[in-house]
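[1] Sequence and predicted structure below; questions after.
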Amino acid sequence: MAKNRACHNFLLLITSFCLLSACSPRSDKQQPVDDFSASFSFYNLNKTGPNNFILTDRLDSLSQQREASIPSATFNREFILKGRSFFQLNYKTNQFVRYDLSERNTLAAWDSISLGKIGDVEHFIWKENTDTLMLFTVLRDQGSIGFMHIIDTKSMTLLQQQKLPLPKSISAGYDQLNIGVVNYDHEKLWVGYSYSKYLADGDYTTSDSMYFSTINMQTLSLKSTHSDARSTYPGGINTVQSYAAKNENGDLYFMSCPGIALGNKLDAPTAIFRKKKGDDALDPNYMINISQQIGNHAYGFWYLGNQQAIIRSEQKDKYTDFSNHHSTYQFEYYLVDLDNGTLHKLALPLDKGTRKENVIVDGDMVYFAIDDKDDNHAVWSYSIKSKKIQKTLTLSKSVDFIVRMDRIK
């Protein structure tokens, strides 16, 4: 596995959530019973004992909640959620596994398919709001090859598996491909990526430009490639955290992530870019330079609707280096106006944890799962209309990190 992937995951290794014992899919194929109307789930890394899920029917109360145990497998926080099914690549076996919430409130392996040796999962999208999953991976030990896998997740059938016609390298030494943002529209696949190179053990940096290729899905031929030197590392690994979204008009917005936890090219700005619907190149007149406004890098982008978004930023004066980046209470949340580029800091407690999927938009309310300096592991709400911020619920003190808060649709 690539060293930059190892750096990405280092922040949470202290809680040992990535390496548990092996598990195989259920053999009876009996559909799990849905006996609890949970609407949301928390994935918690605990101070002692195994990591777990907390299931709840609402985010402003824990009046109904249940705990779901983690399967004894190489299950980790990098998963894809649809309905009550969790999809994840088992890196030890190269099996793509579907887990379902069972009648015993455990996450049981339901079915799996073999994808072969395909490297690291970098990105996923659902094809046209169906159960067809498009999964993008990079195999780095054979020259950094990008792959696309199209999977029917209902029947767990591999429909298509192809190499992507992306360059193996752009310049000397920068030979580690990072796929960070993908868009699919009318048989046209648009991929945003960058390249990294190793500097030393556990250290790397990223090329000074972003690259965007348009691929014909019928022929898998490369139609065009554009570069943009305004920033680097477009998007990020979205099985861990969100970095892109479409607005109501179908325009795609995404954040570049050159900070220490992803691109590790600190002189490049974290910024928000736009690809207008139907275009292959970025809008050359659009860029919200986040680093210029707040003096820091950011990770995480969540669209609220009506040209508003949330970003989650670090504070470089509070951490020493990557070794304590995840454990420092430093992360702030900003409301971004995507039309005029203004940022407004929300009056929320400082958070810890380098990269977390911990923001949910539910109508007028935006919910944040925050681990604060007083060892509170709580959900806070922000009303888009009234601007009111308040704490809505608190989890157990046994929690160390709430690394995910997901909607179970």
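    Alright, I've got the coordinates.
[2] contacts and neighbour counts: CA atoms only from here.
    Will do.
[3] Looks like residue 32 contacts residue 101 (just checking).
    Yes - at 6.9 Å, residue 32 and residue 101 qualify as touching, with contact defined as CA atoms under 8 Å.
[4] The structure to be compared is supplied as follows:
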Amino acid sequence: MKKTVTLLLSGVIGSMVMMSACSKSSKDEAPTGGKVDTSGLKRSKYVFVYTGQGTAAGSYIVTADDVTKGSISSTNNGVETDAYSFIIQNNTIFAQVYGAQGPVTPYRIYSDNGQVGVVGRVVNTFRTGVYGTVNSDFWVGGSDPRGNGVGELFLFDAVNLRLAGKSTTDLKQITGTGDNAVWTGVFQVDNKLYMPFYKFKPGANGSPWDGQYGNLDSSWVAVFSYPGLKFEKVIGDDRTSFIGNWFGMHGLRQIENGDVYAWSTAGAINGVKSKKPSGIVRIKKGTEQFDKSYFFNVEEKIKSKIARGEYIANGKFLLSVYNGVAEDNVSGGRIRMVIADVINQTITEVKGIPEHDQASFRMQVFYEGDGKTIDYVMEDDNKQFYVYVINAETATAVRGLHIQGASNVTSIARLKY
């Protein structure tokens, strides 16, 4: 398929693109969005967002039918976008620009031949630092609080494509120490939102941040109401360090039995090192407090620190762990991949994936929903991006799809049509 169209994030051009898309679609997709019933949809495509190289520099949304083989490229199958961050809800890709107004543009597969296009209006929010889905029809975005020392949240209606609520929180109220807080993700836990955070020091003359971080030897999670987005309480633990990392959208997950597991790199930021081991802690279902009877000391078990993590199923997580000393920032370093069983407290190295450089900020994965298969995007030492298909039951991986001409991959998902 030839390159479809270049999309600019403006309301007028976006509307023109949508009108063109609808005229080509045999489905008569409503340009204002709507609830997507996927129960009768038999086909799907994997959707990647990546930054190109050289003359193809820019961000592209590119589709593939299969991740186990073949290759894709923006030069013959790509829709250009100005966005960087992407979240999937209601069978829709919400593309977010990491800028002052943080415009959000919705994309879907809108035609029977699998083309991707804009399906509604652009909505301005703010520069979104963390984001996460809630139930099946909404997602929540949070601001980058280092700029003004204020925590802002918004609720996005993924069906009607509009902002459905917002809140503002005094960050010093969250920390209770005079420090400000920077959150590392937003995660649904039952009918609440859990937001892990770490602390940063306010600057002189009213500046919200002086570039220095606070105590790194404890874990904190701020609990917010839903859908009100109101701050309720902080739960903490001092056996490991801060949970997740800035702009990583990882670090905490509720599993099938209702328990919540959270993990910490226990690394260093700006030269400040944590004295605590890298490990995994637990919050038992319905308790809203850390379970003092459980601590999975990953660093002690494998002599390595956790870098990133994503949930698979049945108590198993895909973790990247540093192969040597952890980097003094939230990205970088050499890593290897392991399967962590948090219920049985075991670590199994994944065979078939070579040691490689850690991706910036976020691990790009897609869980296939079968209880064992997770697709992992990695850049090898030849600067080539591939999808590795991982079987969590056997802890083995096979190299699949080649993403040609990429300098960075910022999203992997699958949309039905």
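    Right, received. Where do you want to start? Bear in mind that the values here come from a model prediction, so they are computed numbers and not experimental data.
[5] picking that back up, among residue 32 and residue 101 of the first structure, which residue is more densely surrounded?
    Neighbours were counted for residue 32 of the first structure and for residue 101 using other CA atoms under 10 Å; residue 101 has more, 23 against 15.
[6] so what's the closest residue to the more buried one other than its chain neighbours up against?
    Excluding its sequence neighbours, the residue lying closest to residue 101 of the first structure (CA to CA, 6 or more residues apart in numbering) is residue 107, at 4.7 Å. For residue 107 of the first structure, the contact set (CA atoms under 8 Å, 6 or more residues apart in numbering) comprises 68-71, 99-101.
[7] Next: residue 132 of the first structure.
    126, 150-153.
[8] Identify, from these, the entry nearest to residue 311 of the first structure.
    Of all the contacts of residue 132 of the first structure, residue 126 has the smallest distance to residue 311 of the first structure: 22.9 Å, by CA to CA.
[9] How about the contacts made by the closest one?
    Contact partners of residue 126 of the first structure, counting by CA under 8 Å, 6+ apart, are 132-134.
[10] Restricted to strands, list those.
    132-134 (DSSP state E).
[11] nearest to residue 25 of the first structure, of those residues?
    residue 133 (19.6 Å).
[12] That closest one - how many residues pack around it?
    Residue 133 of the first structure has 21 nearby residues by other CA under 10 Å.
[13] ok, the equivalent of it over in the second structure to residue 163 of the second structure distance?
    For residue 133 of the first structure, the aligned position in the second structure is residue 139, judged by TM-score structural alignment. Residue 139 of the second structure is 10 Å from residue 163 of the second structure, where distance means CA to CA, to the nearest Å.
[14] what's the overlap in contacts for these two?
    When contacts are counted by CA under 8 Å, 6+ apart, residue 139 of the second structure and residue 163 are jointly contacted by 155-157.
[15] Kindly supply the PyMOL command isolating those of the residues you listed that are buried.
    Of those, the buried ones go into a single PyMOL selection, burial set by 16 or more other CA atoms under 10 Å:
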select buried, resi 155+156+157
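[16] For the shared contacts of residue 139 and residue 163 of the second structure, give me TSV that also has secondary structure and distance to residue 390 of the second structure.
    Listed next are those as TSV, based on DSSP: H, G, I helix; E, B strand; the rest coil; distance: CA to CA, whole Å:
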residue	secondary structure	distance to residue 390 of the second structure
155	strand	33
156	strand	32
157	strand	33
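[17] Now tabulate the shared contacts of residue 139 and residue 163 of the second structure in a markdown table and tack on distance to residue 46 of the second structure.
    Formatted as a markdown table, those follow (distance: CA to CA, whole Å):
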| residue | distance to residue 46 of the second structure |
| --- | --- |
| 155 | 26 |
| 156 | 24 |
| 157 | 23 |
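[18] Please, which helix or strand holds the residue nearest in space to the middle of the second structure?
    Centroid-nearest residue in the second structure: residue 249, 4.2 Å away (criterion: CA atoms, centre = their mean). Using DSSP states H and E, residue 249 of the second structure falls within no helix or strand.
[19] what separates the closest residue to it other than its chain neighbours from residue 133 of the second structure, distance-wise?
    Ranked by CA to CA, 6+ apart and with sequence neighbours excluded, the top spatial neighbour of residue 249 of the second structure is residue 185, at 4.5 Å. Distance, residue 185 of the second structure to residue 133 of the second structure, by CA to CA: 11 Å.
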